[in-house]
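A.B. asks: Sequence first, predicted model second:
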Amino acid sequence: MTQTAIHRVTTLDLPVQPRPWSFAVERRAGIDAHFAVKQGERPIWNGRVLLARDPVFAAEHFSASYFEADFASMLAWRDWGFPDQEVFNGFGMGALRGSDGAFVLGEMGQHTSNAGRIYFPSGTPDLDDIRDGAVDIAGSVEREVEEETGLTSKDYRAGAHWDCVVSGVSIAMIRILASDLTGAALRAGIEANLARQQQPELSAIHLVRDIGDLTTAMPRFVTAFLEKQFAR
């Protein structure tokens, strides 16, 4: 998975199938040392996350096999240049879009592991996202949107399809969440919600109305998605 590609699908089949991760086992000492350094830089904790293997796109269907790992191993895997190319980070994103066509993105706070990056509400799936033995990406997106912005499923209409953006060892499953509010009104509401939090995950809200609003702080899977949207 080295080139950026976008696959539009309507169904996701993402079973959780426990399987050892040789990278996490064989490099345990180095991973723990690396995480200790990162904890000294910002307050992060070593929770459990879900990573994936064996991605398959067939017609309008996407399937993959997920397994449980610790955040420390995922962080080292990322920071060390993704030494295990058989594993990927497959996560959902909620592309909030105002009634005027503006997309709403958040900038990660300096206390987070992705400080300064700008993207849609999202998060690597964790154990709370497992439903009936599979990863519930739709539920994960709904949870992340509410945690980051304060918006609930009553505040938008979720699209019927997913744009799966393959970029390196990431697959972002992006669904448009259409609001009846303008982009500016959405931003104002989200900023008011952030102001009520002691340590919000987001430090700023950005509106993207056209390609000229894209920045290098946005990951490639985000800019590729937006470029396709604005090209329509």
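C.D. replies: Looks like it came in fine.
A.B. asks: contacts, neighbours, all on C-alpha from now
C.D. replies: OK.
A.B. asks: mind listing the strands for the chain?
C.D. replies: Here the chain has its strands, by DSSP state E, at 5-9, 11-13, 48-58, 61-70, 89-97, 103-108, 118-119, 122-123, 130-131, 134-135, 157-158, 162-167, 170-178, 202-208.
A.B. asks: Please compare the first structure with the one that follows:
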Amino acid sequence: MNFDLPRNVILPVDAVDVRLDPSLHPFERDNQAAIAENWRREMEAKPALYDGTVVLLSALAYRDSRLVGRCHAVKYSTFMLWRKNRELSGAEHAYAHAVLVAGDNALVAIRMGSHTVNAGRVYFAAGSFEPIDFRDGLVDVDFNMIREVSEETGIDLSAARSGRRYYALSTASGTVIFRRYRVAEPADEIARRIGAFIASEAEPEIEGPVIIRDADDLPDGLMGHMKPLIEWHFSGSDEDV
């Protein structure tokens, strides 16, 4: 199977069957010395980095509106080296986005803090899948989305209206799995709440909220995968909630 899915097109996804393999990812197994040396340099540049645990794919395919794949828990330091060696690595990255839609139909994204790897970049509040996001070995995409949004913004999406299905966009840099989450408050109120949450945090992960009001409202620092998601939302062609 390895990696067999259309690239650079938004795909409807009815189910995500990505399972956690307990074995070492071959990329981590075969690159221990390089991982350690790269991590030393990364820590010199950004001492606040933490070598936690994330997951990295060894296979992903799109079959009958389903994403089917296999992933392995790896050190964050492994992920950081992989980012510089994506081609021919035998590994890919998948992550999830809760597309936060305000009551006035604006989107609310975030700008990452200066101490993070993606400093200044804009995307929907998100983080890599971690072992905690798996249930009996199967990834729980919504748990990851709700957890990450809460941790970064203080917004609880557990009672929000979610879209009836997922979507996915796979590019050379990774595969984003996304779903709309609608809340009643207008975007300005959501941004105010996020700002208050950031002010209460000793070490906030994000710099602040970013409101996107239409398909042409593209902020500086926008991550490359975000433009197609923004255009998809405002086109209204796939309204699902």
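C.D. replies: Okay, I see it. None of these values were measured; they are calculated from a predicted model.
A.B. asks: hang on, the earlier thing: reformat the strands of the first structure as a markdown table; add mean neighbour count.
C.D. replies: Listed next are the strands of the first structure as a markdown table, based on neighbours: other CA atoms under 10 Å:
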| stretch | mean neighbour count |
| --- | --- |
| strand 5-9 | 17 |
| strand 11-13 | 16 |
| strand 48-58 | 17 |
| strand 61-70 | 19 |
| strand 89-97 | 25 |
| strand 103-108 | 24 |
| strand 118-119 | 24 |
| strand 122-123 | 20 |
| strand 130-131 | 16 |
| strand 134-135 | 21 |
| strand 157-158 | 16 |
| strand 162-167 | 23 |
| strand 170-178 | 22 |
| strand 202-208 | 19 |
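A.B. asks: Can you say which of those is nearest to residue 37 of the first structure?
C.D. replies: strand 61-70 (16.1 Å; CA to CA).
A.B. asks: now the closest one: which residue numbers in the second structure?
C.D. replies: Under TM-score structural alignment, strand 61-70 of the first structure corresponds to residues 66-75 of the second structure.
A.B. asks: Give the full set of residues in contact with the residue in the first structure sticking out farthest from the centre.
C.D. replies: Computed with CA atoms, centre = their mean, the maximum C-alpha offset from the centroid of the first structure is found at residue 29, amounting to 27.8 Å. With contact set as CA atoms under 8 Å, 6 or more residues apart in numbering, residue 29 of the first structure has no partners.
A.B. asks: any idea what it aligns with in the second structure?
C.D. replies: So, by TM-score structural alignment, residue 29 of the first structure is matched to residue 33.
A.B. asks: do residue 120 of the first structure as well
C.D. replies: Match for residue 120 of the first structure (TM-score structural alignment): residue 124.
A.B. asks: Roughly how far does the nearest residue to its match once chain neighbours are set aside sit from residue 71 of the second structure?
C.D. replies: The spatially closest residue to residue 124 of the second structure, leaving aside those adjacent along the chain, is residue 109, at 4.4 Å (CA to CA, 6 or more residues apart in numbering). Between residue 109 of the second structure and residue 71 of the second structure the distance, using CA to CA, to the nearest Å, works out to 27 Å.
A.B. asks: what do you get for residue 13 of the second structure?
C.D. replies: Taking CA to CA, one finds residue 13 of the second structure at 18 Å from residue 71 of the second structure.
A.B. asks: And residue 211 of the second structure, by the same measure?
C.D. replies: 33 Å.
A.B. asks: What of residue 168 of the second structure?
C.D. replies: 17 Å.
A.B. asks: State the distance from residue 223 of the first structure to residue 40 of the first structure.
C.D. replies: On the measure of CA to CA, residue 223 of the first structure and residue 40 of the first structure end up 32 Å apart.
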